[in-house]
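Visitor: Have a look at this prediction, sequence included:
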Amino acid sequence: MQVIGLCRFSYPGIGGFQIEHDSLEDRIAFLYAPQRLEERFRFFECFTLPSIRAQLDPDFTFLIVIGDSLPPEHRARLQALVQDVPQVQIQAHPPGPHRDVMKAAINSVRDGDGPCLQFRLDDDDAVAVTFVARLRAAARQVAGLLDDHRHIALDFNRGFIARPGPNGIDATAIHKPLWTAGLALMLRPGVNVTVMNFAHHAMGRKMPTISFPTDNMMLRGHNDYNDSRQGDGVKPVRLTPLDAEGEQLFRDTYNIDADHVRRVFAQG
């Protein structure tokens, strides 16, 4: 069963953001602002990429979608970061309707019309190194549901919110159903909708949804530019520094190294 992960790296789509901009040019200027891009690169290097690099089941595709307007020096930096991860494919697309562009990108790497598993990660999120293996095993267990349903949601909803910085990692444990970092979609053969066709919080109203709440499987990055944190009335998240035991848990679970975090974020 094919497994595809999607990561949008500052792609300037039309729609797909909770932050509104007056024009596409304003959105591109916001996404490519030097301070914001530097933060995204550091989160991606310290959180997202280590978890993808260390997957125990290496049979998957991780598709990174960027804008064709991403400045060349930033595209070169991204390519350098992922060059040792054979599962990664980078696609550059012009601005377009967000869900349509993502659907076309995902379907361009689908391998025939067999059943497919799809997940999405923001460029500051991570998954456990067992995620692909656990996802594939869970899909085999519930595959019979595809006889009656076009798609099924598989929700690994335990993990952490975490913020990296020059002093290491601050974090808090969470159990949050239907958060994107631990959520996947299983598709019946021949169905060409994608994980990006559904609002993650509404999947439980659209299809059978099976929860796996026992193991730490997801990690949600917390930073100054979280799209979901820009609106009014957003509750603050209380994070505390990881101790030595917590740092070891992050290394074992997500392949996230607090010493590497400190080095990267100490660069100013």
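Guide: Everything's here; your move. Keep in mind that this is a model prediction, so the values were computed, not measured.
Visitor: can we go C-alpha only for contacts and neighbour counts from here?
Guide: Noted.
Visitor: Nearest the geometric middle of this structure, what residue?
Guide: L121 (0.8 Å; Cα atoms, centre = their mean).
Visitor: Can you get me a residue count around L242?
Guide: 19 (other Cα atoms under 10 Å).
Visitor: My guess is it contacts G165. True?
Guide: No: using Cα atoms under 8 Å, L242 makes no contact with G165, being 11.7 Å away.
Visitor: returning to that earlier point: pretty sure the residue nearest to the centre of the chain contacts C7?
Guide: Yes: using Cα under 8 Å, L121 makes contact with C7 at a distance of 5.1 Å.
Visitor: residue boundaries of the strands in the stretch 151-268 of the chain?
Guide: For the stretch 151-268 of the chain, the strands defined by DSSP state E, counting those that start in this stretch occupy 151-156, 158-165, 168-175, 183-187, 209-212, 218-221, 240-241.
Visitor: a markdown table please, covering those and showing distance to A143.
Guide: Listed next are the strands of the stretch 151-268 of the chain as a markdown table, based on distance: least, Cα to Cα, whole Å:
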| stretch | distance to A143 |
| --- | --- |
| strand 151-156 | 9 |
| strand 158-165 | 23 |
| strand 168-175 | 25 |
| strand 183-187 | 8 |
| strand 209-212 | 12 |
| strand 218-221 | 23 |
| strand 240-241 | 40 |
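Visitor: Any idea which of those strands gets closest to F265?
Guide: When those are compared by Cα to Cα, strand 158-165 sits nearest F265, at 5.3 Å.
Visitor: starting at the chain centroid, how far to the closest one?
Guide: 13 Å (Cα atoms, centre = their mean, to the nearest Å).
Visitor: What's the local residue count around D26?
Guide: Around D26 there are 13 residues (other Cα under 10 Å).
Visitor: which element is it on?
Guide: helix 24-31 (DSSP states H and E).
Visitor: Centre of the chain to the very next helix or strand once past that helix, how far?
Guide: Of the helices and strands lying after helix 24-31 in sequence (DSSP H and E), the nearest is helix 34-43. Centroid displacement of helix 34-43 relative to its chain, using Cα atoms, centre = their mean, is 16 Å.
Visitor: do stretch 131-150 as well
Guide: With Cα atoms, centre = their mean, you get 20 Å for stretch 131-150.
Visitor: Equivalent analysis for stretch 188-201, please.
Guide: 16 Å.
Visitor: List the buried residues for it?
Guide: For stretch 188-201, the buried set under the neighbour-count rule, 16 or more other Cα atoms under 10 Å, comprises R188, N192, V193, T194, V195, M196, H200.
Visitor: Return the closest of the residues you listed with respect to V101.
Guide: Closest to V101, out of all of the buried residues of stretch 188-201 and judged by Cα to Cα, is M196, at 9.6 Å.
Visitor: distance of that closest one from F43?
Guide: 22 Å (Cα to Cα, to the nearest Å).
Visitor: want to compare, so here's the second one:
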Amino acid sequence: MEKTLSIAGLLRFSVLTTTYYTERFDTPEKTAGYLFSPERMKLRFHLFEHLCLPSLLKQTDQNFTAIVLTAKAMPERYLDRLKALLRPVPNIHCFPVGTGKHYRLIKQGYDRIPDNGVSHRALFRLDDDDAVDRDFIARTRRLATGLMALQTPETPFVIAHNRGFYLHKNDKEPEVFDAVERAPLSVGTTIVSPVDSPVNPYRFNHRNLPQHLNTFTDISQPAFIRTIHGDNKSRPAQIGLTHMMSEAGIDAELQAYFGIGSAQLKSL
């Protein structure tokens, strides 16, 4: 049987769940108060509109689907704004879901993606405050197609994009620095598997994926921009090499691979 491939991703945009943020809030109502506060919504929309979404719109290969998973409970003004942003984009869809367990809602989002008659899917994850390089889809397709030839048809495997940049927004001067990670990062991590496989990139902690699935890491070029700011759910940590490049080198690679310079990135 010929192996054929489609590429699809899922982005969470302020999803309200009963099993997320429980270390900080003991009821969904308190979680909602935090998630949908005006200050937080201003930050999330700003990073989504100026960093995350443009990185998908700039893809050299537009043959992919993305689901933006969000909450039905989001105040109407924010939900309308999100839908309006995505309405002109034919391959990126807003999918509001009810309040439930986090991973079940994630599965609902991926289940919305049609299989289009292919044998395999490459499913990636991306957060609403991060970005991928503009060749991300094309490179993922090339790597997945080649690596499928090395696997038995039913074997899921991971493609992790471990080289990129961080934007650290703090009270002082924002910092942009380079990194090559030792373990899979969340940004752009992809699982390639048969269409009927239940596994997706949120099934395991991204750092632990090599414990569960064959994992191939790509550092051939910068693939991600990860933002560190006051509203990160996790505590971002760099596990690997950092600060190896000059400022001029960083700016040149940001321009070449993301279409954004250091100064513009710092101003976000």
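Guide: Great, that's in hand. Only a predicted model underlies this, so the values are computations on that prediction, with no experimental measurement involved.
Visitor: Just the TM-score for the two chains, thanks.
Guide: The TM-score (TM-score structural alignment, normalised by the length of structure 1) is 0.85; 257 aligned residues with a Cα RMSD of 2.8 Å.
Visitor: Just the element for the equivalent of the residue nearest to the centre of structure 1 over in structure 2, please.
Guide: Structural alignment (TM-score structural alignment) places L121 of structure 1 against L126 in structure 2. Applying DSSP H and E as the criterion places L126 of structure 2 in strand 120-127.
Visitor: Could you list every helix and strand that that strand packs against?
Guide: If contacts are counted by 3 or more Cα pairs under 8 Å, 6 or more residues apart in numbering; DSSP states H and E, strand 120-127 of structure 2 sits against strand 5-13, strand 190-194.
Visitor: mind checking which of those is nearest S37 of structure 2?
Guide: Among these, strand 5-13 sits nearest to S37 of structure 2 (Cα to Cα), with 13.6 Å.
Visitor: ok, the closest residue in space to D128 of structure 2 that isn't next to it in sequence to E29 of structure 2 distance?
Guide: Ranked by Cα to Cα, 6 or more residues apart in numbering and with sequence neighbours excluded, the top spatial neighbour of D128 of structure 2 is F48, at 5.3 Å. Distance, F48 of structure 2 to E29 of structure 2, by Cα to Cα: 24 Å.
Visitor: ditto for H120 of structure 2
Guide: According to Cα to Cα, H120 of structure 2 and E29 of structure 2 sit 39 Å apart.
Visitor: Of the two, which one has the most company?
Guide: H120 (24 against 12).
Visitor: so the more buried one sits right up against F157, yeah?
Guide: No: H120 of structure 2 is beyond contact range of F157, at 11.3 Å (criterion: Cα under 8 Å).
Visitor: Name the residues contacting each of the two.
Guide: Both H120 of structure 2 and F157 are contacted by V192, S193, under the criterion Cα atoms under 8 Å, 6 or more residues apart in numbering.
Visitor: what about the strands in the stretch 1-150 of structure 1?
Guide: Remark: strands assigned in the stretch 1-150 of structure 1 by DSSP E, counting those that start in this stretch are 2-8, 61-67, 88-93, 116-122, 126-127.
Visitor: Show where the second one falls in structure 2, residue numbers please.
Guide: Mapping strand 61-67 of structure 1 onto structure 2 (TM-score structural alignment) gives residues 65-71.
Visitor: Please work out which residues outside the matching stretch touch it.
Guide: 7-16, 91-99, 106, 109-110, 112-113.
Visitor: hmm, try it at 6 Å
Guide: Residues outside stretch 65-71 of structure 2 that contact it (Cα atoms under 6 Å, 6 or more residues apart in numbering) are 8-16, 91-97.
Visitor: Mean per-residue distance, that stretch versus structure 1.
Guide: Average distance, stretch 65-71 of structure 2 versus aligned residues of structure 1 after superposition (mean Cα distance after the TM-score superposition for structure 1): 0.6 Å.
Visitor: Could I get the buried residue list for that stretch?
Guide: Neighbour count says stretch 65-71 of structure 2 has T65, A66, I67, V68, L69, T70, A71 buried, by 16+ other Cα under 10 Å.
Visitor: same check, this time on stretch 218-235 of structure 2
Guide: D218, P222, A223, F224, I225, R226, T227, I228, H229.
Visitor: Nearest approach to N214 of structure 2 belongs to which of the helices and strands packed on strand 120-127 of structure 2?
Guide: Using Cα to Cα, the nearest of these to N214 of structure 2 is strand 190-194, at 9.7 Å.
Visitor: What range does that closest one cover in structure 1?
Guide: Under TM-score structural alignment, the match for strand 190-194 of structure 2 is residues 184-188.
Visitor: can you check stretch 39-55 of structure 2 too?
Guide: Using TM-score structural alignment, stretch 39-55 of structure 2 pairs with 35-51 in structure 1.
Visitor: List the residues that contact the corresponding residue of structure 1 for L11 of structure 2.
Guide: Using TM-score structural alignment as the criterion, L11 of structure 2 maps onto C7 of structure 1. Going by Cα under 6 Å, 6+ apart, C7 of structure 1 touches I64, R120, L121, D122.
Visitor: try G168 of structure 1
Guide: Contacts of G168 of structure 1 by Cα under 6 Å, 6+ apart are A258, V261, R262.
Visitor: Show me what P95 of structure 1 aligns to in structure 2.
Guide: P95 of structure 1 maps onto T99 in structure 2, with residues paired by TM-score structural alignment.
Visitor: Contact partners for that match?
Guide: T99 of structure 2 makes contact with L16, T17 under the criterion Cα under 6 Å, 6+ apart.
Visitor: thought P177 of structure 1 was touching N157?
Guide: Yes: at 5.1 Å, P177 of structure 1 and N157 qualify as touching, with contact defined as Cα atoms under 6 Å.
Visitor: which of those two has more neighbours?
Guide: Neighbours per residue, other Cα under 10 Å: of P177 of structure 1 and N157, the larger number sits with N157, 25 against 18.
Visitor: counterpart of that one in structure 2?
Guide: Per TM-score structural alignment, N157 of structure 1 is aligned with N162.
Visitor: Repeat that for Y225 of structure 1.
Guide: Using TM-score structural alignment, Y225 of structure 1 sits opposite D231 in structure 2.
Visitor: The nearest residue to its match once chain neighbours are set aside: neighbour count?
Guide: With Cα to Cα, 6+ apart as the criterion, D231 of structure 2 has its nearest non-adjacent residue at 7.5 Å, and that residue is R40. For R40 of structure 2, the count of nearby residues is 15 (other Cα under 10 Å).
Visitor: Great, nothing more from me.
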